[in-house]
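# can't give you the sequence, but here's the structure:
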């Protein structure tokens, strides 16, 4: 494809661009994040918040620099390579033993899942668990034969040395018996001497003992022995601080030593004298008796003393009053019942009197009716 420019003759389009942009180095301000809360505070407020505060370096790690940028962390393989640079012979053997043990566990797991793996992955090469287990056992046996005594490195075993000397003696006997000696072969016995540097080890052990002794003295002064044994109350310098921090303990001791300044002692002496004078005045004021107050106190005491005998009778008196209250309530109920009964009795008497009068009237009317009936019957009989 060609452009329709004036000077173009069928060439492909070429566009010139600037240099590639530089890598991103401006990462902005971290405080612009929504998770960071900005609090307006002046210099005076900030100083008031942080005055007298200190950071305990025991629980804070300042090894990481406060830098901006993308962090390039090492992979596990690179970390393992860096760790192997400072690895000793014994550490390497222990690491190999651990790796062989892990390999043995993986082979055992592979042995249990051999059928499943062969059926699921037909394209992969098959691993014989029995062969792998035999190879792992051989590796473990080979590692067990490795000597870890670093102090004896470079020295030959006595049995090997004796066997080596006997072999050289037999070889010399064969040469003296008529065998032809080659031109490049040695004609004498070769002795190899190895010096074990025990003096440096002795001096190093002496220096270590001296350092250990100094450390024990420092631990006793600081009070670390009590913390190791689980003592609740630490001694030494750690007894001066609740955070068990040596720097805080030293600062506390410095503050206490500053109190022993001459000016501080003079001020404390002056304050103590003023306090003693105030105490003497209070004592003299208390020594002056108040007759009226003492008289009132005596009267109150005599009154309370009189009520001591009545105090024992108060429970029984209260019980009796409660009983009398109940009795009075029952008596009032009885009186009301009696009054109601009297009213009912009067009404019954009035009704009885009315009934007697009605009865008398009925009897008189019955008598009159009876005489009338008898007269009627007599008249009827006459007819």
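It's in. This one's a predicted model, so the numbers in the text were calculated from it and none came from an experiment.
# from now on I want contacts and neighbour counts done on CA atoms only, so please keep to that.
OK.
# what helix or strand is residue 93 on?
For residue 93, the element it lies in under DSSP states H and E is helix 89-112.
# show me what that helix is packed up against.
helix 129-144 (3 or more C-alpha pairs under 8 Å, 6 or more residues apart in numbering; DSSP states H and E).
# buried residues in the helix it packs on?
129, 132, 133, 136, 140 (16 or more other C-alpha atoms under 10 Å).
# which residues touch the first one?
The one in question is residue 129. With contact set as C-alpha atoms under 8 Å, 6 or more residues apart in numbering, residue 129 has these partners: 107, 108, 110, 111, 114.
# and with 10 Å instead?
When the contact criterion is C-alpha atoms under 10 Å, 6 or more residues apart in numbering, the partners of residue 129 are 106, 107, 108, 109, 110, 111, 112, 113, 114, 135.
# what about the third one, distance to residue 306?
So that's residue 108. Computed as C-alpha to C-alpha, to the nearest Å, the residue 108 to residue 306 distance reads 99 Å.
# with neighbour numbers in mind, choose between those two.
When residue 108 and residue 306 are compared for neighbours, residue 108 comes out ahead with 16 against 11, by other C-alpha atoms under 10 Å.
# quick one: contacts for the more buried one?
Residues touching residue 108, when contacts are defined by C-alpha under 10 Å, 6+ apart, comprise 102, 114, 129, 130, 132, 133.
# what's the closest of these to residue 203?
residue 102 (41.0 Å; C-alpha to C-alpha).
# what about that closest one, how many neighbours?
Neighbours of residue 102 under the rule other C-alpha under 10 Å: 12.
# over to residue 114?
Counted by other C-alpha under 10 Å, the residues lying close to residue 114 total 16.
# and here's the other structure:
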């Protein structure tokens, strides 16, 4: 099986896996235990915290380790809401946020918050002018993802952050899809909180990072929590955090090289589809390793199953959305109607992606687009 779904999850880096096993067997102490074994584990934990602060170029005491992106999103948003800069109950987000964000927003609506869901323009971005218009005197929080998880569009976070800071609005950004794929240090310094997930950059599943700017005087979401300075409950996963940190260091060291390689692979892929360009739509995105597209008249799930039958693993959108009957959130957000929106599928590159595999997948998709029996399938 040729894997083209790295945006959903990555294989665990071999060196990170070896480090995980060694840490779990040799440095197994609870990081909060006061004996020497616990002290060793805590030393490793704090070194990882310092390393992530360097990778993001933020203050160390704002780094908290979690079980992944979804938990980081929940706790990051809750932390900001516990310490608003002004009175109000209005929140702004986008229609195309990850399910973990949208579920939090629905929960907050039951608690009396009012949430404005912004559409995206045809390029897949939040319009800064529209964003400025929806900010109100009672707006206290904004949560806008850095990179769209379906088409790879980068949002204008720096511009949005400037507007938020002018109006004393706290800003959270889901950086799960952007960390390790594009530079995010400027974004990290501009926002009040952000989220990262280890398995998106070859770390272990069940690991993540939340950053909350130390100037935010947040309160624990669950009272009585002691781990991670009260940020989250539960024994800290030191072996997983060590493995995630190593994986993060490795992707950071090869970031620009991989971006160049993915740019080449993307160009190669699109060149192979040139003959059927009238029958497909490829959406623009700034992450070169992610391609969101449609074959006109063909349901994306059928394309995914055909690719799988031929030995290629692709997806019809974010893994947390797969299996649901409604169309892609991103397609809906940019104004693509339901029937066409269900044609969407996503291809994403990673470490093991080769030029040969990219060309062969593109040729398969071109054949699917040209077959009359396929293009006439009912949706």
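Perfect, thanks for sending it. Keep in mind that this is a model prediction, so the values were computed, not measured.
# quick one: TM-score?
Aligned and superposed, the two chains score 0.17 in TM-score terms (TM-score structural alignment, normalised by the length of structure 2); 90 aligned residues with a C-alpha RMSD of 5.7 Å.
# re the thing from before, just the buried residues of helix 129-144 of structure 1 now: which is nearest residue 275 of structure 1?
Using C-alpha to C-alpha, residue 140 is the member of these that sits closest to residue 275 of structure 1, with 83.6 Å.
# that closest one and residue 345 of structure 1, how far apart?
The separation that residue 140 of structure 1 has from residue 345 of structure 1, given C-alpha to C-alpha, amounts to 123 Å.
# which of the contacts of residue 129 of structure 1 tops the neighbour count?
Looking at these with neighbours defined as other C-alpha under 10 Å, the largest count falls to residue 107 at 21 neighbours.
# on that earlier part again, report the angle between the axes of the helix holding residue 93 of structure 1 and helix 129-144?
The directions of helix 89-112 of structure 1 and helix 129-144 differ by 170 degrees, with axes from the mean of the first three to the mean of the last three C-alpha atoms, to 10 degrees as the criterion.
# pull out the buried positions in the helix or strand residue 281 of structure 2 falls within.
Under the assignment given by DSSP H and E, the secondary-structure element containing residue 281 of structure 2 is strand 280-282. Buried residues in strand 280-282 of structure 2, defined by neighbour count with 16+ other C-alpha under 10 Å: 280, 282.
# same thing with stretch 315-323 of structure 1?
In stretch 315-323 of structure 1, not a single residue counts as buried (criterion: 16+ other C-alpha under 10 Å).
# relative to residue 294 of structure 2, how far out is residue 72 of structure 2?
Relative to residue 294 of structure 2, and taking C-alpha to C-alpha, residue 72 of structure 2 is found at 31 Å.
# give me the more crowded residue out of these two.
When residue 72 of structure 2 and residue 294 are compared on other C-alpha under 10 Å, the one with more neighbours turns out to be residue 72, at 31 against 23.
# which ones are touching the more buried one?
Residues in contact with residue 72 of structure 2 (C-alpha under 10 Å, 6+ apart) are 64-66, 78, 100-101, 174, 176, 193-197, 207-212, 231-232.
# out of those, which are buried?
The neighbour-count test (16+ other C-alpha under 10 Å) applied to the contacts of residue 72 of structure 2 identifies 64-66, 78, 100-101, 174, 176, 193-197, 207-212, 231-232 as buried.
# just these: which are in helices?
Under the assignment DSSP state H, those contribute 78, 100, 101 to helices.
# make a markdown table from these and add distance to residue 240 of structure 2 to it.
Rendered in a markdown table, the data for those read as follows (distance: C-alpha to C-alpha, whole Å):
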| residue | distance to residue 240 of structure 2 |
| --- | --- |
| 78 | 24 |
| 100 | 22 |
| 101 | 24 |
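# for the residues you listed, which one is nearest residue 368 of structure 2?
Using C-alpha to C-alpha, residue 100 comes nearest to residue 368 of structure 2 of those, at 33.4 Å.
# that closest one is in contact with residue 73, isn't it?
Yes. Distance between residue 100 of structure 2 and residue 73: 6.9 Å, which falls inside the contact criterion (C-alpha atoms under 10 Å).
# so residue 50 of structure 2 touches residue 242, yeah?
No. Contact criterion C-alpha under 10 Å: residue 50 of structure 2 and residue 242 do not qualify, at 11.8 Å.
# between those two, what contacts are shared?
The contact sets of residue 50 of structure 2 and residue 242 overlap at residue 44 (C-alpha under 10 Å, 6+ apart).
# tell me which of those two has more neighbours.
When neighbours are counted by other C-alpha under 10 Å, residue 50 of structure 2 and residue 242 differ, and residue 242 comes out ahead with 25 against 18.
# residues touching that one, list them.
Contacts for residue 242 of structure 2 were tallied using C-alpha under 10 Å, 6+ apart; they are 16-17, 19-20, 23-24, 44-45, 47-49, 203-204, 207, 248.
# which of the residues you listed lies closest to residue 347 of structure 2?
Each of the contacts of residue 242 of structure 2 was scored against residue 347 of structure 2 by C-alpha to C-alpha, and residue 203 proved nearest at 20.5 Å.
# which helices and strands does the helix or strand containing residue 47 of structure 1 pack with?
Residue 47 of structure 1 is part of helix 43-50, with elements assigned from DSSP H and E. Helix 43-50 of structure 1 makes packing contacts with no helix or strand when contacts are defined by 3 or more C-alpha pairs under 10 Å, 6 or more residues apart in numbering; DSSP states H and E.
# got the buried residues for that helix?
For helix 43-50 of structure 1, burial by neighbour count (16+ other C-alpha under 10 Å) applies to no residue.
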